[in-house]
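**Student:** Please work out how this folds:
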Amino acid sequence: MVKLTFLGTGTSQGVPIIACKCPVCLSDNKKDKRLRTSVLIHVDNQNIVIDSGPDFRYQMLRAGVENISAILFTHEHKDHTAGLDDIRAFNWVNKTAVNIYAEKRVQDSLKKEFAYVFAEFKYPGIPQMNLIEVTNHAFRINGTTIQPIRAMHLKLPVYGYRIGDLAYITDANYISPGEMEKLKGIKILVVNALRKEKHISHYNLSEALDLVNELKPEKAYFTHISHQMGFYDDVQAELPENVYLAYDELTIEV
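**Tutor:** Alright, predicted model coming up:
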């Protein structure tokens, strides 16, 4: 069994956005409050996190996470990497480094962003991590098979991941036919759907629905949602019966 918890379902600024007075940002519905996008996957008695954005510390506390086996990165944008320093807590409690899976370009970005971690002089208390390169081939984490799915975020290559019958793809607006083959037969699809209007680098709602119609999973969940999407209750009422807007702290199993 694979259990996925949505740690955050918001776009790069989260919802509400600082100083925004739109109705969605002012909503008192908990499902309209969105931290930056990330998920926790529990599988084979281990915890795997996909992306550690600026809200990583609070997300770990809110979900009661006491250990993680790995962090997988989709790409190097700040809203997906900025919280990496907070793995220090896991280093201290679990007395071990955290395995970080990312393609080489993303690793190079992390080495610049967190230069003090990789400096010749190791300052006491810095995060301890093992960088492991992801290529477009399946790999294993403690017996769990992970299949990377290459997608495009405008012109930036990003990785989604398939674990068993579940696939997670965010910050994408194109998947090639060859990569779509890797998604055949999935039961659960999690994919970004930024808003209803078309966007230059993310699927909008109709494009995400088109992807669902093509892959035909049993269920689909949309994430990386902006305040421009509208109220959770209103949008959910418009969706097909097997398609859902994800929200923070939602847990699903497959």
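**Student:** okay, CA-based contacts and neighbour counts for the rest of this
**Tutor:** Fine.
**Student:** Work out the gap between stretch 213-221 and the centre of the chain.
**Tutor:** Put simply, stretch 213-221 sits 18 Å off its chain's centre (C-alpha atoms, centre = their mean, to the nearest Å).
**Student:** now do the same end-to-end measure for that stretch.
**Tutor:** 13 Å (C-alpha to C-alpha, to the nearest Å).
**Student:** Name the residues of that stretch that are buried.
**Tutor:** L215, K216, P217, K219, A220, Y221 (16 or more other C-alpha atoms under 10 Å).
**Student:** Same question for stretch 167-184.
**Tutor:** Going by 16+ other C-alpha under 10 Å, stretch 167-184 has these buried residues: A167, Y168, I169, T170, D171, A172, N173, Y174, I175, M180, K182, L183.
**Student:** Could you dump the residues you listed into JSON lines and include distance to V15?
**Tutor:** Shown next, in JSON lines, are those (distance: C-alpha to C-alpha, whole Å):
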{"residue": "A167", "distance to V15": "24"}
{"residue": "Y168", "distance to V15": "21"}
{"residue": "I169", "distance to V15": "20"}
{"residue": "T170", "distance to V15": "17"}
{"residue": "D171", "distance to V15": "16"}
{"residue": "A172", "distance to V15": "20"}
{"residue": "N173", "distance to V15": "21"}
{"residue": "Y174", "distance to V15": "25"}
{"residue": "I175", "distance to V15": "27"}
{"residue": "M180", "distance to V15": "30"}
{"residue": "K182", "distance to V15": "32"}
{"residue": "L183", "distance to V15": "30"}
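**Student:** Alongside the first, I'd like the structure of this one:
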Amino acid sequence: MEITFLGTGTSQGVPVIGCTCAVCRSVDYRDKRLRVSVHLQVQGKSIIIDSGPDFRQQALRERIDHLDALVFTHEHKDHTGGLDDIRAYNFRQQQDMPLYAEPRVLEQLKREYAYIFAEHKYPGIPQVQMHPILSETDRFWVEGIEFQPIRALHYKLPVLGFRVGNFTYLTDANYLSPEALEQMRGSEVIVLNALRHEKHISHFNLQEAIAILEDLAPGRAYLTHISHQLGRHRETEAELSDFIRLAYDGLRVKM
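**Tutor:** Below you'll find the predicted structure:
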């Protein structure tokens, strides 16, 4: 399996519009963070988790010329705002794009992208197949690849993380139940959100994320959904345990 971090930033990205802090003015490419998304290449399949507003730019940067499916963690716009750009894959592959998400999320997509689901469709709009994730505990298959959903809370909003083999990906969360933690345990690689140093209402902060990862003790861990308030990449990463790294846009991890 190869994991590519398409984006590792928050809903505003980094730099933030109008901000002149040291992180937003940094010339380190690792401090330039598009909205959070990850690309999995596994068993010959190309799967993306979340397609935010930067989806087109990310797909072009990483030269993703084929896409088998999109999987969504939840319905917030920084995770779904690039859905229209799957049209390129529709045209190239001559087939509908499978979308996997909880029913609530699929209904939100139908509202936000009503033209995709209209009875009389405009020529050239995205073509999709909707696949509801009906259980937060039962495994499901994305184009033949087994996914284990992991329930988390993003303040009061239920969101999903996913375990694929020995890889676990979870973003936009500030609570994990003991059962969810056990589902993650034993992973070789875990990706977890860490927004900033200060406590936040809907995201793990750095200290909370570190505590979870030290308990789960994966071989490698990467932090994502990082805001400019976490500090510059080079300085923050230097303070972390050896097995925990900050993810950055374009980082590739092989398992």
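**Student:** Superposing both, give me the TM-score.
**Tutor:** Superposed pair, TM-score by TM-score structural alignment, normalised by the length of the first structure: 0.98. Supporting alignment: 253 aligned residues with a C-alpha RMSD of 0.7 Å.
**Student:** What's the separation between N136 of the first structure and G178 of the first structure?
**Tutor:** 12 Å.
**Student:** list the contacts for the residue nearest to I50 of the first structure when sequence neighbours are not counted?
**Tutor:** In space, and not counting its chain neighbours, I50 of the first structure is closest to L72: 4.7 Å by C-alpha to C-alpha, 6 or more residues apart in numbering. Counting by C-alpha atoms under 8 Å, 6 or more residues apart in numbering, L72 of the first structure makes contact with I48, V49, I50, D51, I100, Y101, A102.
**Student:** ok, of these, which come out buried?
**Tutor:** I48, V49, I50, D51, I100, Y101, A102.
**Student:** Need the distance between the two termini of stretch 247-255 of the second structure.
**Tutor:** 16 Å.
**Student:** part of a helix, is I126 of the first structure?
**Tutor:** No. The assignment for I126 of the first structure, made by DSSP: H, G, I helix; E, B strand; the rest coil, is coil rather than a helix.
**Student:** tell me the contacts of the residue most central in space within the first structure?
**Tutor:** Centroid-nearest residue in the first structure, with C-alpha atoms, centre = their mean: S38, separated by 3.7 Å. Neighbour list for S38 of the first structure: F6, L7, G8, T9, V49, I50, D51, S52, G53, H80 [criterion: C-alpha under 8 Å, 6+ apart].
**Student:** Could you report the distance from the third one to T170 of the first structure?
**Tutor:** Summarising the geometry, the distance separating G8 of the first structure from T170 of the first structure, computed by C-alpha to C-alpha, is 12 Å.
**Student:** Next: S27 of the first structure.
**Tutor:** Applying C-alpha to C-alpha to S27 of the first structure and T170 of the first structure gives a distance of 25 Å.
**Student:** Regarding F6 of the first structure, what is its secondary structure?
**Tutor:** Relying on three-state DSSP, one would call F6 of the first structure strand.
**Student:** In contact with the closest residue to it other than its chain neighbours, which residues are there?
**Tutor:** Spatial nearest neighbour of F6 of the first structure, chain neighbours left out: V39 (4.6 Å); criterion: C-alpha to C-alpha, 6+ apart. By C-alpha under 8 Å, 6+ apart, the residues touching V39 of the first structure are L4, T5, F6, L7, G8, V49, I50, D51.
**Student:** what about the residue lying closest to the second one once chain neighbours are set aside, neighbour count?
**Tutor:** The one in question is T5 of the first structure. Once flanking residues are discounted, T5 of the first structure sits nearest to T251: 4.3 Å by C-alpha to C-alpha, 6+ apart. Around T251 of the first structure there are 15 other residues, counting by other C-alpha atoms under 10 Å.
**Student:** T251 of the first structure corresponds to which position in the second structure?
**Tutor:** Correspondence of T251 of the first structure to the second structure, assessed by TM-score structural alignment: R252.
**Student:** give me the number of residues near the residue lying closest to K121 of the second structure once chain neighbours are set aside?
**Tutor:** The shortest distance from K121 of the second structure to any non-neighbouring residue, by C-alpha to C-alpha, 6+ apart, is to Y115 (6.8 Å). Per other C-alpha under 10 Å, the neighbour tally for Y115 of the second structure reads 14.
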